[in-house]
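*Asks:* sequence and computational prediction follow.
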Amino acid sequence: MVTYQGKISEEVKANHKGFHEWDQENTSKNHQPIVQILIEGKDKNANDDEGNVLPTLVYMAREKRPQHHHNFKAGAMNALIRVSSVISNSPIIMNVDCDMYSNNCDTIRDALCFFLDEEMGHKIGFVQFPQNYNNLTKNNIYGNSHQVTNQVLMGGMDSVGGPMYVGTGCFHRREILCGRRFTEDYKEDWNGGIKDKTQESIVEIEEKAKSLAASTYEHDTQWGDEIGIKYGYPAEDIVTGLGIHCRGWKSVHSNPPRPAFLGVAPTTLAQTLLQHKRWSEGSFSIFLSKYCPFMFGHGKIKLRHQMGYSIYGLWAPNSIPTLYYVIIPSLALLKGISLFPEITSPWMSPFIYVLCVKNMYSLYEALSCGDTLKGWWNEQRMWMVRRITSYLYGLTDTVRKLLGLSKMTFAVTSKVSEESESKRYEQEIMEFGSSAPEYVIIATVALLNLNCLVVGLCQIMTGGWNILLNVFSPQLILCGMLVITNIPFYEAMFVRKDKGRIPFSVTLASIGFAILALLVPIV
């Protein structure tokens, strides 16, 4: 509210002493460190509705100055690690995003059970809970449920060293975030690390904490490299978790029947694509850096563990074969060029096998993890859309950064939608409504495939149905499946009249690009 209004009201200053030093020159990107202990854990006057004494509650805003890089979320978390060390110095740190909340009162106990296990507890560096959402539609219109990822991929990584750190819903040992390496004789001192603050006043603690949240504190230190959350990557959580695993620690994936934490999923297509662009760009940046799982993890973690990390690291370059998949076979069908063996040829068997088995197994995974049939189909559509937009942009932006043409940014995914957008989301109607470049790509591919299918069918019917159908059936099937997948995009361009439809300017530009693509010769 203070940042939004651009001033500090007298009422706020009276109730929150941390704002006493603020003046009109302070902004959200230029201010001193603020630390205020709002509730002291020993304060018996601070109780919840059931009369239980509330735990210590601290508000912190680290210092930000234009001349000092604040390192986005990673910088904020490192400041929190340091500040908490002078307030409680608890051996376990829980990390939850600001748009998530606790949904299971047993979560902390469950996490501690892993750390206290007599046989394996000393090897556990962090316990990761799935990233679940409370606002998903029944059929998962934007493919944001992550049920297969949570239950299959993340759970499967437990057998090779543990899941990756995903940035939220996670319990870490403080010592491993401070760079400690695993040793077989490691034993957590559960009492020695917690400081007794009876000798220090609240004012003294706050002043000491402020110095730890200063913008210059980390200069000429190992923070952001060997200590704390790593800097320099949009996916700071992934590279931090990899570093922890490579120091010998294991992690645990805990997925209780009642979700531990719930958050807010993106409710528009633009929000979803922005989120996946950041994820793919961050993971690919790691893959091309010194932290590439196959190089950094060589000899430190298992090969299967390295491969598990690389699944996400290769999201961005996966955009290139996907673009080929959705464009070239359809154009070849239009121009009468056969790319596959004849449908009756034995050499067609591997293609049929891959098509059937891949989709049948994908469907089985989705249904067994609680998705619906329509939800699975929506997920297939979104995988295609994300690859030709978010992952393509993630690929190009990563290459630009490597060439020094751009700098790293951290795009925060907005989860706020207008009332009309929320209503369409609840009705499972895809939201467009703007002239984003991503929509031009989506609409161009959709129009291209529709035109190729229509013209290809006409050529087959007029040029010898039986002979040409045997030759072009694989491309016809592929093009037809893409057209069926793109039905919501055709509706958004030509049928829908609401504000969430694809704007006419996007449709017009897409028609132009589709015509240009049709004129490109294929040899």
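*Replies:* Sure, I can see it.

*Asks:* can we go C-alpha only for contacts and neighbour counts from here?
*Replies:* Noted.

*Asks:* so who does Q475 touch?
*Replies:* Neighbouring residues of Q475 by CA atoms under 8 Å, 6 or more residues apart in numbering: 329-330, 333, 338-340.

*Asks:* ok, and the most crowded of the residues you listed?
*Replies:* Greatest neighbour count in those, by other CA atoms under 10 Å, goes to S330: 28 neighbours.

*Asks:* report the separation between it and N470.
*Replies:* 16 Å (CA to CA, to the nearest Å).

*Asks:* take a look at this one as well, against the first:
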Amino acid sequence: MKERIENTTKLGRISEEISKEHKGFNEWILVASRRDHQTILQILIDGRDSEAVDIQGQPLPTLVYLAREKRPQCHHHFKAGAMNALIRVSSRISNSPIILNVDCDMYSNNSKSVRDALCFFMDEEKGNEVGFVQFPQAFENLTKNDVYSSSLNVIMELEMPGFDGNGGPCYIGTGCFHRRKTLFGKKYKKNYKTDWKRWSNRSVEESTSVLEETSKVLASCSYEENTQWGKETGLKYDCAVEDVLTGLTMQCQGWRSIYFNPERKGFLGVAPTTLLQSLVQHKRWSEGDFHIFASRNCPFVLGYKKIPLKLQLSYCIYLLWAPNCLATLYYATVPSLCLLRGISLFPQISDLWVLAFAFVIFLHRAYSLGECIWFGGTFKGWWNDQRMWVYKRTTSYFFGLLDHILKRLGFTKSAFVITTKVAGDDVSQRYEQEVMEFGTSSPMFTILATLALLNAFCFFGGLKRVIADLETMVWEQFALQILLCGLLVFINLPIYEGLFIRKDVASLPTSISYQSTIFALLACAIALY
């Protein structure tokens, strides 16, 4: 299909062969582009057609393709706008009371998922309270040691069940069954009941072609003008994590959410296969989450007296990702620079107060290791998780916080950066071998390389000072700082390889090497002099 589209674009017209075989190509015009085209809607399989059966003779469900109208002068609101158009069109064609939302890179891995979700919605005692049923986000292409810490195992296996126990999980944007009425902004009332027998308002007599034409207006750019779509109705606009905000709003309207994690995962997707993809993805998540916290949609404001305090606090685990970068940046720079300068920040090793620091350091690491192993990880996988913990908090979360501040000040506008999941053969091979992928220039890589070199310079400079003054037992004052700095150096080994050892196309560019070396030496010079 990709080749047919590209060849048609180069040719500048629709060939007769393609025109006969693919109806959708007839909608294509010379001036059309990804950001400027009319609504394209086609019912590919009509469930009313007696000939619409599978190879076993079983009836097939209605299948519809939709490309909503896009015009340069009209904001299309990214993923939230696309889903709202789908909600309206589906209400005209099927009007099913339950909607399943999955990302485009995900597929069904469990044929019982629909039945399992409906068990919650149709429960005679509590089913009428359920607004959405959230399945975990899982991936099929994870490596054995999860080199980019993409599995989200701790989040999906530990934190989300805890979320569920505190009042219901958040909506994570994929693998989620929604009650249609909740997406239309309906508030929950105690006497609410669903009549499952009256599920469709579609006219049986209406032909497929007429239904297609009458439904197109629902996906036009002008349909939402002067309406509450994106505000009170549908998924919420003007937020990079519209899913989290939409789920929070539903819970504040009285609906209950359910987290269901079957042994066989309901849906599987594709995890990022390069370091930059992973960092960009977490930058969007952290920026969007903090946007919610720093707005009138903050759980403590929007959810005041509407959802339990423990649920409000549960949201803060993710909404405060971005400002967490400040503490991590401090620990990744200040103790190392002070070590180089000869300033002690921690109690000396012979002081009893050092036990408090040692207890926190080792207990936390042991606890995180236990979590990783308990949920099917490996020791190396845990170490990769510690590495990505540092990388994300010094780049993704930092840029997420910075971007939010700049938007608040009016210097930048909202954007939705799509995480690319398609990788070439060479990239896929390195990913399977768990070789960290750099390859391109990025401000995130500049920061990572600068911090890595800064810690290396300070570590060896501090060791030199300690070795020179062994007789005065100066090492007792700097033992914890040397341990922290050495740990950061060990974490950054893949970056040193990318800077100085590796010569393949996935290594760090020469420009990054020069820039990071200059910045690191400058920081050390300022600390010393």
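*Replies:* It's in. Predicted, not measured: the structure shown is a model, and the values here were computed from it.

*Asks:* among the contacts of Q475 of structure 1, which are in helices?
*Replies:* Cross-referencing those against helices under DSSP state H gives 329-330, 333.

*Asks:* corresponding residue for H31 of structure 1 in structure 2?
*Replies:* Aligned by TM-score structural alignment, H31 of structure 1 pairs with H37 of structure 2.

*Asks:* neighbours around its match, how many?
*Replies:* H37 of structure 2 has 18 neighbours, counted by other CA under 10 Å.

*Asks:* run a quick check on it versus K70, I expect a contact.
*Replies:* Yes. The pair H37 of structure 2 and K70 passes the contact test of CA atoms under 8 Å, sitting 5.4 Å apart.

*Asks:* so for those two, which residues contact both of them?
*Replies:* When CA under 8 Å, 6+ apart defines a contact, no residue borders H37 of structure 2 and K70 alike.

*Asks:* run through the helices of the stretch 51-200 of structure 2 in chain order.
*Replies:* In the stretch 51-200 of structure 2, the segments counted as helices under DSSP state H, counting those that start in this stretch are 78-93, 113-121, 153-154, 160-165, 180-183.

*Asks:* in TSV, list those along with distance to L363 of structure 2 and mean neighbour count.
*Replies:* As requested, the helices of the stretch 51-200 of structure 2 are arranged in TSV below (distance: least, CA to CA, whole Å; neighbours: other CA atoms under 10 Å):
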stretch	distance to L363 of structure 2	mean neighbour count
helix 78-93	41	20
helix 113-121	39	17
helix 153-154	17	16
helix 160-165	21	18
helix 180-183	43	20
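
*Asks:* want to try CSV for those, with distance to S19 of structure 2 as columns?
*Replies:* Shown next, in CSV, are those (distance: least, CA to CA, whole Å):
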stretch, distance to S19 of structure 2
helix 78-93, 25
helix 113-121, 37
helix 153-154, 47
helix 160-165, 48
helix 180-183, 36
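
*Asks:* so what corresponds to G297 of structure 1 in structure 2?
*Replies:* Under TM-score structural alignment, G297 of structure 1 pairs with G303 in structure 2.

*Asks:* contact partners for the counterpart of H77 of structure 2 in structure 1?
*Replies:* Aligned against structure 1 by TM-score structural alignment, H77 of structure 2 finds its counterpart in N71. Applying CA under 8 Å, 6+ apart, we find N71 of structure 1 in contact with 231-232.

*Asks:* picking that back up, need the contact list for the closest residue to the match of G297 of structure 1 other than its chain neighbours.
*Replies:* Using CA to CA, 6 or more residues apart in numbering and skipping the chain neighbours, the partner closest in space to G303 of structure 2 is C252 (5.6 Å). The contact partners of C252 of structure 2, by CA under 8 Å, 6+ apart, come to 302-303, 306-307.

*Asks:* tell me which residue of structure 1 matches up with C252 of structure 2.
*Replies:* Using TM-score structural alignment, C252 of structure 2 lines up with C246 in structure 1.

*Asks:* now T419 of structure 2
*Replies:* Counting by TM-score structural alignment, T419 of structure 2 corresponds to T413 in structure 1.
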